[in-house]
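Chemist: Okay, structure incoming, though there's no sequence with it:
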């Protein structure tokens, strides 16, 4: 039996649903925005079955043909799974669906290619099904409206980072390390943000290929290898890292094919040495972005799954002199940040407020993001 959550004044409860480029599962966060505060009331994680991960991976491979019937079926299946995650979250919190203003569902990105006059970013996880199954108004398809006004459609979390982590009179950098890593640079009068490059995606791929495991837990395998300096230099010499912001990227660019091409002349390297080098690639590209664009940062806040990789954290600490802090020290567990961000973006949309930052995405104007699918 659901209990109805009670707050002082008008209730402002939203759910954020997030599935990132690591393809591990769905993060669901219940967020209370009542009285101008931002509080996480409950969190639920729902892992993807292995066969579903394979389907998503297959459908999102660059250059590969996709059958529309497979695309449509996976879109519907994921919509049902996102809805199940939202209902499981409400059951855990003992809150009725009728108490929720809206769900913000990021969906699962299957292709991100924002460049050019016909640029796009495509997420699946049918919001119609989420709205129908839960009965809750659902907001989805957040990225394409920003692209329609010349933006990258990503990253979208810096606006939320500003709302929760900005420090008066200080420059704070927030690093989110998912499959792709992104940075938010919060100054007293401006916000800059962009994708720094690969986060976990290449490490996950190489670990799966060579060990059969989905990821390198705590960076333990990378810790057994030695960084190949020549290979690292070759990886960091990619033009993306020199490209000025605004910029965004994805697994379409930093793909298995990209890695295989880069390591073609380094077959003498042991598999664990390549893993160690990929870990340093992520650390080096993130640190390079901080030093080039936010060297005045008084602190760097870290969130996303990459914070659990001790080898990666050590690589960042070696390269950056400023304090590296978990977002948990500011009240938000690193694994919860993105789900909360899409609850916040849903609130922005429902209140007809812009969700993008032109200084981040390069959009010509601020816009209200996403489509609204009314609940019952």
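Modeler: Done, it's in. In this text, all values refer to a predicted model and were calculated from it rather than measured experimentally.
Chemist: use CA for all of it now, contacts and neighbours both
Modeler: Noted.
Chemist: Now do the longest strand seen in the chain: which elements does it pack against?
Modeler: Taking DSSP state E as the criterion, the chain has its longest strand at strand 102-113. Packing partners of strand 102-113 (3 or more CA pairs under 8 Å, 6 or more residues apart in numbering; DSSP states H and E): strand 13-19, strand 120-124, strand 138-140, helix 337-350.
Chemist: possible to save these as a markdown table with mean neighbour count and distance to residue 176?
Modeler: Converted to a markdown table, the helices and strands packed on strand 102-113 look like this (neighbours: other CA atoms under 10 Å; distance: least, CA to CA, whole Å):
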| stretch | mean neighbour count | distance to residue 176 |
| --- | --- | --- |
| strand 13-19 | 27 | 14 |
| strand 120-124 | 20 | 20 |
| strand 138-140 | 28 | 21 |
| helix 337-350 | 26 | 9 |
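Chemist: can you list the ones you listed in TSV and add distance to residue 358?
Modeler: Below are the helices and strands packed on strand 102-113 laid out as TSV (distance: least, CA to CA, whole Å):
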stretch	distance to residue 358
strand 13-19	23
strand 120-124	17
strand 138-140	20
helix 337-350	15
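Chemist: Please compare the first structure with the one that follows:
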């Protein structure tokens, strides 16, 4: 009997909320509808500010979580309307929330990860069972808590007998490598910044949300000195498993490095930031995915033609292509992943993340908030 789930995702890019309504059976995942909504400007600014220490954080974070749930609920209603479904037909809704801090393995050894979310409010607003808080159990068990999507990539993109690589370029970039033995052979980790620095610089200099198609970056020249300074960040040399976020790659990190190279043209900085993402991803693919023939790209980065062209140039041994060529458009992948993760939690099926987050054993991810 097919089962209906909703997945809702607001990522590090802070560009909005993506949602899918997906139908699952024993062997497949089919997206029946996709919807999205931008974040209101004041909420986007507050979520960005909450990535750094500030005044009255607890109060502000609670209000921001409530406001975010209103956007989540609106996207869920769009999905129901688009498919003619009722809330009673949905088994559960997987809500990721908005990551504002990600600091595993520190502060006494366990660390923490924080996603702003009010799943109880979302259950009230939608009348649907909500699964949320997907990352904290993995961190408590000794894992990184991120990335989680590689196990979903394995389920939908893996092919028995061949190695498959999936590159998600959202705010951060993460790589999944699925081996030929699908039952257990998967690894994944964060490569480094995806769109986060590219978008930040574009917003600061051009007052545009993002560099459409990478056209502005393509108009500039890569500055070798700045690129070398950026790539000297110790994170890039860490072995997998590893994860990162705005705690590290943020405007202050960028500004500190820009001061070492004064006088650069804005478009040259944009070209160099785009190349940073490309080089970080290419290095990971060359180190971990050499047995794969292709790299499937999802996330907003899949629409940056300049970035995709640079990836193909640096990775001639791979075919670099969008996940759309394999049945799931780039902007639907993460939302579908959280619908899939919600189903796993409802069914009490643990996730084997040992080669992804480094957790020592399989754990059930997500807390359930009944409607």
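Modeler: Arrived safely, thanks for sending. This one's a predicted model, so the numbers in the text were calculated from it and none came from an experiment.
Chemist: Which part of the second structure matches the longest strand of the first structure?
Modeler: Matched against the second structure by TM-score structural alignment, strand 102-113 of the first structure falls on residues 92-103.
Chemist: same check, this time on stretch 50-57 of the first structure
Modeler: Residue span in the second structure matched to stretch 50-57 of the first structure, by TM-score structural alignment: 41-48.
Chemist: Touching, residue 329 of the second structure and residue 336? I think so.
Modeler: No - using CA atoms under 8 Å, residue 329 of the second structure makes no contact with residue 336, being 10.3 Å away.
Chemist: Residue 321 of the second structure -> the first structure?
Modeler: Using TM-score structural alignment, residue 321 of the second structure sits opposite residue 325 in the first structure.
Chemist: cool, residue 81 of the second structure as well?
Modeler: When the first structure is aligned by TM-score structural alignment, the residue opposite residue 81 of the second structure is residue 91.
Chemist: same thing with residue 148 of the second structure?
Modeler: For residue 148 of the second structure, the residue aligned by TM-score structural alignment is residue 156.
Chemist: quick revisit: look up how far residue 313 of the first structure lies from the match of residue 81 of the second structure.
Modeler: According to CA to CA, to the nearest Å, residue 91 of the first structure stands 35 Å off from residue 313 of the first structure.
Chemist: Helices along the stretch 151-300 of the first structure, start to end?
Modeler: In the stretch 151-300 of the first structure, the segments counted as helices under DSSP state H, counting those that start in this stretch are 158-165, 201-211, 229-236, 239-242, 256-262, 271-293.
Chemist: Have a look at how far, on average, the last one is from the second structure.
Modeler: Meaning helix 271-293 of the first structure. Compared with the second structure after fitting, helix 271-293 of the first structure has a mean deviation of 0.4 Å; criterion: mean CA distance after the TM-score superposition for the first structure.
Chemist: What range does that helix cover in the second structure?
Modeler: So helix 271-293 of the first structure is aligned with residues 266-288, judged by TM-score structural alignment.
Chemist: returning to that earlier point: starting at the chain centroid, how far to the match of strand 102-113 of the first structure?
Modeler: Relative to the centre of its chain, stretch 92-103 of the second structure is centred 10 Å away, using CA atoms, centre = their mean, to the nearest Å.
Chemist: now do stretch 100-115 of the first structure
Modeler: How far stretch 100-115 of the first structure lies from its chain's middle: 10 Å, per CA atoms, centre = their mean.
Chemist: With stretch 196-203 of the first structure instead?
Modeler: How far stretch 196-203 of the first structure lies from its chain's middle: 12 Å, per CA atoms, centre = their mean.
Chemist: Surely residue 69 of the second structure is in contact with residue 123?
Modeler: No - if you go by CA under 8 Å, residue 69 of the second structure and residue 123 don't touch, sitting 9.5 Å apart.
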